[in-house]
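Undergrad: here is a sequence with its predicted model. Questions after.
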Amino acid sequence: MIYLGRANMKPYHSIFREEAIEEYIQKRERDILPRFLSPSLILLLYVLLCLLLITGFLISYREIPIFAAGSGIILPGESANVFKDNTAVIMVFLPAQYAAQIRVDAYAQLEVMPTGQQFTGTIKHIEAGSIGLDEARKRYRLNDRAAQSIAQSSVAATILPAAVHPAHLSAGDPVSAQVQIGSQRLLSLFSGR
């Protein structure tokens, strides 16, 4: 075995420049974050989030109607002599707790019980004070079928159908009514107020 001394060894020369090696080492030492999303996709998602927030804000401040449920009866023609242009007048009895909120010209959704016919109308007259079940039977000549769904203490309101001559309405038929008594913001439903 031949031993060559230090004097005979040639210095090691790299084919790469020293600056290139240092730059390569520095790049490897840096933290590299993976790129999952493109910038255009991030921008699109940001715009969609903004639109969703704006829509939610606008919807939360929209007002929705509040209805009070009641029941009533279609009055015969001679009981409705004040309203000669309509063939049908409906007397609706609403719970007395809503007396302060019921207004003339309020919107009402009506459904005739035996036929299921649905139509709309407006309140034209509200009786002063509340009325009991027995007094309602006497004053409006209600039969047992019409009186069974009336609350003990009610407010009587006269409703005219939106159509001048609603078809298939018979005097004495019971009617279910939803009368608009106000409105509230959608946001207040979620806040518990």
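TA: Happy to help now that I have it. The shown structure was predicted, so the numbers you read here are calculated from the model rather than taken from an experiment.
Undergrad: only C-alpha atoms for contact and neighbour calcs from this point on.
TA: Noted.
Undergrad: the helices in this protein, which residues?
TA: Applying DSSP state H to the chain gives helices spanning 18-29, 39-60, 133-140, 144-147, 186-191.
Undergrad: which of those sits closest to residue 68?
TA: helix 186-191 (16.7 Å; Cα to Cα).
Undergrad: ok, residues contacting that closest one?
TA: 59-64 (Cα atoms under 8 Å, 6 or more residues apart in numbering).
Undergrad: same thing but 6 Å
TA: Identification of contacts with helix 186-191 by Cα atoms under 6 Å, 6 or more residues apart in numbering yields 60, 62-63.
Undergrad: dump the helices of the chain into JSON lines; add mean neighbour count and distance to residue 124 as well.
TA: Putting these into JSON lines (neighbours: other Cα atoms under 10 Å; distance: least, Cα to Cα, whole Å) gives the following:
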{"stretch": "helix 18-29", "mean neighbour count": "10", "distance to residue 124": "83"}
{"stretch": "helix 39-60", "mean neighbour count": "12", "distance to residue 124": "32"}
{"stretch": "helix 133-140", "mean neighbour count": "13", "distance to residue 124": "17"}
{"stretch": "helix 144-147", "mean neighbour count": "14", "distance to residue 124": "21"}
{"stretch": "helix 186-191", "mean neighbour count": "12", "distance to residue 124": "29"}
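Undergrad: below is structure B, check it against A:
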Amino acid sequence: MLNPNHPVFRRNALQHYLQGQEKDTVPQFINAPLALVMWLLLAIVVVTCIVSWYQEIPLYNAGAGIVLKQAKSDQSNVVVFVPWSPALQPRVGQTVSLSVGGAGSQQITGTIAQVNLKSQSPATLCQQYELMAGCSLLVRQPSIAILIQAQALPTERYAGAIVLANVQTGSQRMLAFFPGLERLAGKSG
């Protein structure tokens, strides 16, 4: 039979087992270069979020108008009809981007000379500016009238031409365009 004083395991096998128990082995899921690349990507995302938090994008209201006929002036007067909205607060002296004509249109800038902030019906605006022919194409809803001076338009050549205008109404932080984050971004000018 077995000797009761005889150990079942050899002494160095038992020591090897105990040494293995003392070491903590951590499994390696990814290698070091990949971990470095992941941290770099995280840093880029964080920097992009910080930049987008403060970056502002201009907001525009679009409108259509017409170049008015004038007898003696080197500057063309353009009347633009912009649909009324609470955010629309154009100021005299503000720069407006204009495009004259259809496809391949000429891009020019003008300055606001006069603003009528009272919203009026399309029929009233057409009658006020004597635009009976084709007026329904320009003014389709209650709008405000903005008189713009554009120096780059010769009156005799462009009188009666249809103009598309973009009036800057303010700016908004880029982060506000993401759903759910508009509260965090806050309102800007």
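TA: In hand now; what should we look at? None of the values given here were measured: they were computed from a predicted structure.
Undergrad: to residue 120 of the first structure, which of the helices of the first structure lies closest?
TA: Going by Cα to Cα, the one of these nearest residue 120 of the first structure is helix 144-147, 19.8 Å.
Undergrad: mean per-residue distance, the closest one to the second structure?
TA: If you overlay the two and look at helix 144-147 of the first structure, the average distance to its match in the second structure is 2.9 Å (mean Cα distance after the TM-score superposition for the first structure).
Undergrad: what's the spacing between that helix and its chain's center?
TA: Remark: helix 144-147 of the first structure is offset 34 Å from the chain centroid, using Cα atoms, centre = their mean, to the nearest Å.
Undergrad: could you find the closest non-adjacent residue to residue 176 of the first structure?
TA: Closest residue in space to residue 176 of the first structure, ignoring its immediate chain neighbours: residue 71 at 4.5 Å, by Cα to Cα, 6 or more residues apart in numbering.
Undergrad: format the helices of the first structure as a markdown table; extra columns: distance to residue 103 of the first structure.
TA: Converted to a markdown table, the helices of the first structure look like this (distance: least, Cα to Cα, whole Å):
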| stretch | distance to residue 103 of the first structure |
| --- | --- |
| helix 18-29 | 77 |
| helix 39-60 | 26 |
| helix 133-140 | 20 |
| helix 144-147 | 23 |
| helix 186-191 | 22 |
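Undergrad: which one of the ones you listed lies nearest to residue 173 of the first structure?
TA: It's helix 144-147; of these, that one is closest to residue 173 of the first structure (Cα to Cα) at 7.5 Å.
Undergrad: show me where the second structure has its strands.
TA: Counting by DSSP state E, one finds strands in the second structure at the ranges 56-67, 76-83, 95-100, 106-120, 143-150, 162-173.
Undergrad: just name the most buried of those strands.
TA: strand 76-83 (a mean of 25; mean count of other Cα atoms under 10 Å).
Undergrad: would you mind measuring from the most centrally placed residue in the second structure to residue 150 of the second structure?
TA: The second structure has residue 57 as the residue nearest its centroid, 4.5 Å off, counting by Cα atoms, centre = their mean. As judged by Cα to Cα, to the nearest Å, residue 57 of the second structure and residue 150 of the second structure stand 25 Å apart.
Undergrad: likewise for residue 100 of the second structure?
TA: 11 Å.
Undergrad: and what of residue 125 of the second structure?
TA: 21 Å.
Undergrad: now do residue 169 of the second structure
TA: Counting by Cα to Cα - residue 169 of the second structure and residue 150 of the second structure are separated by 19 Å.
Undergrad: cool, and residue 117 of the second structure?
TA: For residue 117 of the second structure, the distance to residue 150 of the second structure - Cα to Cα - is 20 Å.
Undergrad: related to what we said a few turns ago, what's the closest of the strands of the second structure to residue 131 of the second structure?
TA: Comparing the strands of the second structure under Cα to Cα, the one sitting nearest is strand 56-67, at 8.9 Å.
Undergrad: can you name the residues of the first structure that the closest one overlays?
TA: Here strand 56-67 of the second structure aligns to the first structure at residues 63-74, judged by TM-score structural alignment.
Undergrad: just how off-centre is the matching stretch within its chain?
TA: 16 Å.
Undergrad: that stretch against the second structure, how far on average?
TA: Looks like 1.1 Å for stretch 63-74 of the first structure (mean Cα distance after the TM-score superposition for the first structure).
Undergrad: can you list the residues that contact that stretch?
TA: Contact with stretch 63-74 of the first structure is made by 89-94, 171-186, as judged by Cα under 6 Å, 6+ apart.
Undergrad: what's the closest non-adjacent residue to the aligned residue in the second structure for residue 129 of the first structure?
TA: Aligned by TM-score structural alignment, residue 129 of the first structure pairs with residue 118 of the second structure. Excluding its sequence neighbours, the residue lying closest to residue 118 of the second structure (Cα to Cα, 6+ apart) is residue 144, at 6.0 Å.
Undergrad: if I look at the one you found, how far off is residue 114 of the second structure?
TA: The value you get for residue 144 of the second structure to residue 114 of the second structure, if Cα to Cα is used, is 11 Å.
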